[in-house]
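>>> 3D model of this:
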Amino acid sequence: MSADFPLSRTAHPAPEAERIQILSAPVFGRYFTDHMAFASWTPESGWHDRGIGPLKPFTFHPGTAVLHYAQEIFEGLKAYRHADDSVWLFRPEANARRFARSARRLALPELPAEDFLASVEGLIRADEPWVPGPHGEQSLYLRPFMFASDPFLGLRPARQVEYSVIATPTGSYYSSGITLWVSDQYTRAARGGTGAAKCGANYAAGLAAQTEAQERGCDQVLYLDSAGEGKLEESGTMNLCLVTSDGRLVTPALGTILEGVTRDSVLTLATDFGLVPEERAVTLDELRSRAEEGTVTEVFAVGTAVVVTPVVAFKGHGYEFVIGNGTPGKQTMALREHVLDIQHGRAEDTHGWMRRVI
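Below you'll find the model as predicted:
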C-alpha cells in the first residue's frame, strides 16, 4: 500500500456472514465497505492528512460551504475480480485526469493523479473481501469525491477541502433494453456551463427530469441542447451512441456533455466490430426519421455503472418510436460483452486499459 495513504483498520468490520449475503446479490449504492480513503487540503498546507480508515460520517458546521454553494465533484470507477482471484481497475488513469478537469472547472484544488490512484488502490486492498467474485457483471464500485468544507457563507473558492473515496459492491445496473424520455422542458447544460464536469449539481438539477421520465413509463431522460436546436446531448447518467446501417458508430460531440471513459473505450473498439466511429451533432429530427426509415439500426447508452445498455425506444410529448424491432441490437450486445470480458479478464486487453491492484 502506498505510504501516502496509511491504513488504520476498523475494529468493527461487517460480519462475514452479512458481507457474504450482500455479495450474493449486490445492489448499486445500497451497501458500503468497511473503510474509506481521505485527505484534506488548505492553501497553506496543500494536500495533507492522507489515510485509509474506518468508514464513518462527516461532521459539518451548518455554514459549511458545500451545503450552500455545491462546490463538489466526484468520480466513478470499478474494481473487478478475475478468475485467478486477482483484482483490477479499468482505465483509472482516465478517471484521475477527468477528476482534475472537474476540479479546475469547480475552482477546487487538483488532486495529483498519483494520490488519486494510491487512494483508490489502497481502499481496494483494505476492503479486498468486498470485491465480488468473477461471475456475471458484479464488481466493486468506487466513488472518489471532493468538496468545500470550510464554514463560510461568502461566495469564493474553498480554502478548506476534503477528499474521500468510498466503495459499494454492485451488480447489473439495467437488466434489459431501456426507453428514454426526450425532455423538452429541462436541459442538462449550456455552452460555458458545467456539463463537461462531473459535479453533483449537474445530477441534482436532473432529478426533476428523471422523475418526469419515470412518470411517463421511461427508464431515464434524454436531454437536448439548451440552444433549442434539437441536438441530442446525453442521458441523465450516460452517454448516447447510434449504430447506422452503413456501419457508423455515431455519438454526440463533446463540449457540453461528460467525456465518458466508457464512451471513449467504445469509440476505440468500434473498428474491431466493423464500425467507423464518428463524433458529431445529431438532432432529434434526424434520429426519428432515420429510425423510421431503418438507417439507424441500434441505439445504446454507455457509462461506468451501465456499461453498454441497449436503448430500444424513445418517448416525447405527442410521439414515441422504437429502434429496429424494439429489442437489443446485435452490435450493441457484442460490444457490451466485449467490454465486460476485458474488464473481467475473459478477453485480451490489447489496449493496456486494465491496472492490477492485487
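
>>> hey, let's count contacts and neighbours off CA atoms from now on
OK.

>>> Secondary structure class of the residue lying closest to Thr256 once chain neighbours are set aside, three-state.
If the residues on either side of it in the chain are set aside, Thr256 comes closest to Gly195, at 4.6 Å by CA to CA, 6 or more residues apart in numbering. With DSSP: H, G, I helix; E, B strand; the rest coil as the basis, Gly195 sits in coil.

>>> my guess is Gly195 meets Tyr203, correct?
No: assessed by CA atoms under 8 Å, Gly195 is found out of contact with Tyr203, at 10.1 Å.

>>> For Leu155, which non-adjacent residue is closest in space?
Excluding the flanking residues, the one nearest Leu155 by CA to CA, 6+ apart is Tyr69, at 7.6 Å.

>>> number of nearby residues for the one you found?
For Tyr69, the count of nearby residues is 15 (other CA atoms under 10 Å).

>>> what separates it from Ala148, distance-wise?
Using CA to CA, to the nearest Å, Tyr69 is found at 9 Å from Ala148.

>>> Now show me the structure for the sequence below, then we'll compare the two:
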Amino acid sequence: MTTPTIELKPSANLVTEAERDRILAAPGFGRYFTDHMVTVKWTEGRGWHDAELVPYAPLSLDPANMTLHYAQTIFEGLKAYRQADGSVATFRPEQNARRFQRSARRMAMPQLPEELFVGAVDALIKQDSAWVPGTGEESLYLRPFMFATEVGVGVRPANEFLFMVIASPAGAYFSGGVKPVSVWLSEEYVRAAPGGTGEAKAGGNYAASLIAQAEATKHGCDQVVWIDAIERKWVEEMGTNNLFFVYGDRLMTPALTGSLLAGVTRDSVSRIAADLGYQVEEGKISVDEWRRDDANGTLTEVFACGTAAVITPVGTVRSASGGWTVGGDGQPGEVTMKLRKALLDLQTGAAPDAHGWLHPVA
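Here you go, the predicted model:
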C-alpha cells in the first residue's frame, strides 16, 4: 500500500500574534497547543489514508469507542528546537518513529511507516513554526499518538485507528537553574513485568504508574523509582525516565530487559558520554548496592534522562526502610552537568552535530 500524502487544510482563525507571544513568554509544559494538528486514518483492508493537517479541534467519540474500554493506545514525545541560525530542527525523529512501530506491534496495532511519522511531524512544525520558542532550552514539544476508533465492546484488536500529532510550546524544565530531585523507592507497586508492555509507550503503563507517583508525592518526593517485578531488588527507571549511575569516569545504566523503555535520550546520552571519554555500560544495580556505593563514595552521581527534562540530577532517596543523600551533598554532579550541557548544545545547534542527529525542518 502506498503512503498517503498529507493534505494541508490550514485554519482561517489563527491565534493572534499578541496572544501567541503572551503564551510563549511563559508556556510551561503541555498547557497550550498550536493552531493545527495532523490526522491519519487506518482501516483494515485499506491501510493508511486521509492524511490531513487541519485546525486544532476537539474530537467526537462514540461511547463504545474501543479505546475507552480496552486502552489500545500508544504515544511518542519529541522536541523541535530553534537553532542558532533561526531555523528549526527535531532531534532523532526516526528513532521515535521506530519505537512507535515497536509499541504498535506489541499492542496489536498497525505500524505507521517511518516516513509518514516523520512527515506528519515535519508538516505540523512547518505550518506552526511561529510557535517554536527562540531561546535556549525552550522548545516545541511534539506528541504523536494513535488509538482505536472502531465502535464496539468485543475484546479483540480493533480494525480502525487514528494517528494524530499535536504540538505544545515548552519552557525550560528548570527555569530557575537545575534542581536535584528527590525520589521515592516504590516497594509496593511495579511499573512492568517481563512479557508485559513495559518497553511500549502505551497509555495503560502510565495510568498504572499514577498511584505510585501519588505515593511519592505523599512522602515529599518529586518522583518514583521503580524496582523489578520478580526479585523486587533491581533498580529499573525513575518515573518515565531512564537512570544513569556515575562511578567516577564510568557510567552504568540499567540494561533493557523488555520491561524498561528504550529511551532515545538514554541512547543519545550513552553515545555522547563515550565521545567525551567516559566508559559506558549496561548492567544491574540493586537498591542495596545503590545505598552501599553511595555510602562508601564509589557512586559519585545519579541522574535520570528523558525528553521533557533532558537530564535531571537525583539528590535524595527515600523509602519505607529509610533514605540517603546522593553524592554526599545531593547537589548536581560535574559529570551530570557536563553531559546535560553537551546534549542541549547539540540539540540547539550550539555544538557540531557529529552524529547527524538533527533533522532540519523549517
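
>>> After superposition, what is the TM-score?
After superposition, the two chains reach a TM-score of 0.97 (TM-score structural alignment, normalised by the length of structure 1), with 355 aligned residues with a CA RMSD of 1.1 Å.

>>> about what we covered before: what's the counterpart of the residue nearest to Thr256 of structure 1 in structure 2?
Aligning on TM-score structural alignment places Gly195 of structure 1 opposite Gly198 in structure 2.

>>> tell me which element Val311 of structure 1 falls in.
Following DSSP states H and E, one finds Val311 of structure 1 within strand 307-316.

>>> If you count contacts, what does that strand end up packed against?
strand 178-182, strand 296-303, strand 319-322, helix 330-343 (3 or more CA pairs under 8 Å, 6 or more residues apart in numbering; DSSP states H and E).

>>> with structure 2 superposed, average distance for it?
Compared with structure 2 after the fit, strand 307-316 of structure 1 shows a mean deviation of 0.7 Å (mean CA distance after the TM-score superposition for structure 1).

>>> which outside residues touch that strand?
174, 176-184, 218, 262, 298-302, 320-324, 326-329, 332-333, 335-336, 339-340 (CA atoms under 8 Å, 6 or more residues apart in numbering).

>>> Kindly report the same for stretch 178-190 of structure 2.
Applying CA under 8 Å, 6+ apart, the contact partners of stretch 178-190 of structure 2 are 209, 212, 216, 219, 221-229, 232, 238, 312-320, 330-332.

>>> As JSON lines, the helices and strands packed on strand 307-316 of structure 1 with mean neighbour count would be great.
Putting these into JSON lines (neighbours: other CA atoms under 10 Å) gives the following:
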{"stretch": "strand 178-182", "mean neighbour count": "24"}
{"stretch": "strand 296-303", "mean neighbour count": "24"}
{"stretch": "strand 319-322", "mean neighbour count": "15"}
{"stretch": "helix 330-343", "mean neighbour count": "18"}
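
>>> Among the ones you listed, which comes closest to Ala107 of structure 1?
Nearest to Ala107 of structure 1 among those is strand 296-303 (25.2 Å), distances taken as CA to CA.

>>> Specify, as a residue range, where that closest one falls in structure 2.
The alignment of strand 296-303 of structure 1 onto structure 2 (TM-score structural alignment) covers residues 299-306.

>>> now the matching stretch: how far from the chain's centre is it?
Offset of stretch 299-306 of structure 2 from its chain centre (CA atoms, centre = their mean, to the nearest Å): 17 Å.

>>> Met238 of structure 1: neighbour count?
By the criterion of other CA under 10 Å, Met238 of structure 1 has 26 neighbours.

>>> That one maps to what in structure 2?
So, by TM-score structural alignment, Met238 of structure 1 is matched to Asn241.

>>> from what I can see its match touches Gly306, true?
Yes: using CA under 8 Å, Asn241 of structure 2 is in contact with Gly306, at 5.1 Å.

>>> which residues are common contacts for those two?
Counting by CA under 8 Å, 6+ apart, the residues touching both Asn241 of structure 2 and Gly306 are Gly263.

>>> For the residue nearest to Lys126 of structure 2 when sequence neighbours are not counted, list the residues it contacts.
Leaving out its chain neighbours, the residue that sits closest to Lys126 of structure 2 by CA to CA, 6+ apart is Ala362, at 5.7 Å. By CA under 8 Å, 6+ apart, the contact set of Ala362 of structure 2 is Ser87, Val88, Ala89, Ile125, Lys126, Ser129.

>>> What segments of the stretch 51-200 of structure 2 are strands?
Remark: strands assigned in the stretch 51-200 of structure 2 by DSSP state E, counting those that start in this stretch are 73-75, 78-82, 88-91, 139-148, 160-170, 181-185.

>>> Pro58 of structure 2 is nearest to which of those?
strand 160-170 (11.7 Å).

>>> which residues in structure 1 does the closest one align to?
The aligned range for strand 160-170 of structure 2 is 160-170, by TM-score structural alignment.

>>> so how far is the matching stretch off the chain centroid?
Distance, stretch centre to chain centre, for stretch 160-170 of structure 1: 14 Å (CA atoms, centre = their mean).

>>> again with stretch 344-360 of structure 2
Here the centre of stretch 344-360 of structure 2 is set off from its chain's centre by 18 Å, with CA atoms, centre = their mean.

>>> quick one on the thing from earlier: my guess is the match of Gly195 of structure 1 meets Leu260, correct?
Yes: using CA under 8 Å, Gly198 of structure 2 is in contact with Leu260, at 5.4 Å.

>>> what residues are shared contacts of the two?
Joint contacts of Gly198 of structure 2 and Leu260 (CA under 8 Å, 6+ apart) are Ala192.

>>> how about the strands of the stretch 201-350 of structure 2, start to end?
According to DSSP E, counting those that start in this stretch, the stretch 201-350 of structure 2 carries its strands in the segments 223-227, 235-238, 241-247, 250-254, 279-283, 301-306, 310-319, 322-325.

>>> Any chance of CSV for those strands, columns distance to Glu160 of structure 2?
What follows is those, written out as CSV (distance: least, CA to CA, whole Å):
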stretch, distance to Glu160 of structure 2
strand 223-227, 34
strand 235-238, 33
strand 241-247, 31
strand 250-254, 37
strand 279-283, 39
strand 301-306, 31
strand 310-319, 35
strand 322-325, 49
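
>>> got a list of what Ser60 of structure 2 touches?
By CA under 8 Å, 6+ apart, Ser60 of structure 2 lies in contact with nothing.

>>> Out of the helices and strands packed on strand 307-316 of structure 1, which gets nearest to Arg248 of structure 1?
Using CA to CA, these put strand 296-303 closest to Arg248 of structure 1, at 9.4 Å.

>>> compared with structure 2, how much does the closest one deviate?
Average distance, strand 296-303 of structure 1 versus aligned residues of structure 2 after superposition (mean CA distance after the TM-score superposition for structure 1): 0.4 Å.

>>> between that strand and strand 307-316, how many degrees?
120 degrees (axes from the mean of the first three to the mean of the last three CA atoms, to 10 degrees).
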